[in-house]
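**Q** Pasting the sequence and the predicted model now:
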Amino acid sequence: MARSVPSFLAHKDGDFVAVAVRDVTRGEAEIGYLDGSASITLMVNAEIPLGHKVALVDIADGDDVVEYGVRTAIASTDIKKGDYVHVHNVRSARWQNSVA
């Protein structure tokens, strides 16, 4: 049986987001893991462009966003599993004390 190509890739098991490897429409999508963890299926809530991210878990406003196994961003609003994650709902953890 041929293995399907995932729509998103996550770097490590435990990451909160995964990156789209092509433009993705809402609906069911496969998430692959670069660390060799088993792939999962996720319901995507919005169209997500190539290179942008999807939430793999619910993330509360103010919570850290984990990618590469480290904190990379902070949620600026509640984010539901399957939501599009981008500048409209996260801010960089690198410049966390900057004023927007």
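**A** Nice, I can see it. Residues are numbered from 1 along each chain as shown.
**Q** rest of the way, CA atoms for contacts and neighbours
**A** OK.
**Q** three-state assignment of Leu9?
**A** The local conformation at Leu9, judged by DSSP: H, G, I helix; E, B strand; the rest coil, is strand.
**Q** Please look at it and Thr41 and confirm they touch.
**A** No: Leu9 lies out of contact with Thr41 (CA atoms under 8 Å); the separation is 11.7 Å.
**Q** Mind checking which of the two has more residues around it?
**A** Neighbour count, other CA atoms under 10 Å: between Leu9 and Thr41, Leu9 has more, with 21 against 13.
**Q** if I look at the closest residue to Ala18 other than its chain neighbours, how far off is Val66?
**A** With CA to CA, 6 or more residues apart in numbering as the criterion, Ala18 has its nearest non-adjacent residue at 4.2 Å, and that residue is Ala10. Counting by CA to CA, to the nearest Å, the separation of Ala10 from Val66 is 11 Å.
**Q** What number of residues are in the vicinity of Ile40?
**A** 12.
**Q** residues contacting Ser92?
**A** Thr72, Ala73, Ile74 (CA atoms under 8 Å, 6 or more residues apart in numbering).
**Q** Return the subset of those residues lying in strands.
**A** Thr72, Ala73, Ile74 (DSSP state E).
**Q** Out of the residues you listed, which comes closest to Ile31?
**A** Among the ones in strands among the contacts of Ser92, Thr72 lies closest to Ile31 (CA to CA), at 19.5 Å.
**Q** structure B:
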Amino acid sequence: MSTTSSVLLFITSVCGVAILSSLFIAGSLYFDAQEFLETSLDEIESFKHYSDVAWKDMVSSNTFDRKKREDDKPCGCALAGGDGTPGAPGPDAAYCSCPERTKLVFASESP
């Protein structure tokens, strides 16, 4: 064999080894990426489960019966306004089912 063919054989062998190692490394990277993807998706599903459970706990803990201020006076009489002086009913009297204010004032003034 001549020197040229020996050098050519050596370079070809080195290139073959480089190509095979590149294919091996590419396959290894592909499988690592797939494993990372599967692990990430599993963790995302786990997080989704825990967040759903936590949300249900938060929503169920806020559903206790709460007494609102409006429940004390269902007609909204506290909002009827005015100073209680006798006279024509105010603009809010149209929707308020409370007794007229003049009767309330006279009833509270009697001894």
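**A** Looks like it came in fine. Computed from a prediction, not measured in an experiment: that's the story for all the values here.
**Q** Quick TM-score on the pair, please.
**A** Superposed pair, TM-score by TM-score structural alignment, normalised by the length of the first structure: 0.22. Supporting alignment: 42 aligned residues with a CA RMSD of 4.5 Å.
**Q** Tabulate the ones in strands among the contacts of Ser92 of the first structure (TSV), appending neighbour count.
**A** Shown next, in TSV, are these (neighbours: other CA atoms under 10 Å):
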residue	neighbour count
Thr72	15
Ala73	22
Ile74	21
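**Q** how close does the closest residue to Ala20 of the first structure other than its chain neighbours get to Ala75 of the first structure?
**A** Distance criterion CA to CA, 6+ apart; nearest residue to Ala20 of the first structure, sequence neighbours excluded, is Phe8 at 4.3 Å. Applying CA to CA, the value for Phe8 of the first structure to Ala75 of the first structure is 20 Å.
**Q** Can you pick out the residue with more neighbours from these two?
**A** Under the neighbour definition other CA under 10 Å, Phe8 of the first structure and Ala75 were set side by side, and Phe8 has more, 25 against 22.
**Q** That one contacts Val19, correct?
**A** Yes: Phe8 of the first structure is within contact range of Val19, at 5.1 Å (criterion: CA under 8 Å).
**Q** Lys53 of the first structure touches Leu9, doesn't it?
**A** No: look at Lys53 of the first structure against Leu9 with CA under 8 Å: they stay out of range, at 9.3 Å.
**Q** Between these two, which contacts overlap?
**A** Here Lys53 of the first structure and Leu9 have Ala18, Val19, Ala20 as joint contacts, going by CA under 8 Å, 6+ apart.
**Q** residue contacts, the first one?
**A** Shown here is Ala18 of the first structure, whose contacts under the criterion CA under 8 Å, 6+ apart are Phe8, Leu9, Ala10, His11, Ile31, Lys53, Val54, Ala55, Leu56, Glu67.
**Q** Ranking by neighbours, what's the top pick from the residues you listed?
**A** Result: Val54 is most packed of the contacts of Ala18 of the first structure (other CA under 10 Å), 30 neighbours.
**Q** Could you find the closest non-adjacent residue to it?
**A** Nearest to Val54 of the first structure is Tyr84, by CA to CA, 6+ apart, at 4.8 Å.
**Q** ok, now Glu28 of the first structure?
**A** Per CA to CA, 6+ apart, closest to Glu28 of the first structure is Met43, 4.5 Å.
**Q** Could you say which helix or strand holds the one you found?
**A** Assessed by DSSP states H and E, Met43 of the first structure sits inside strand 40-44.
**Q** Right, I'll leave it there.
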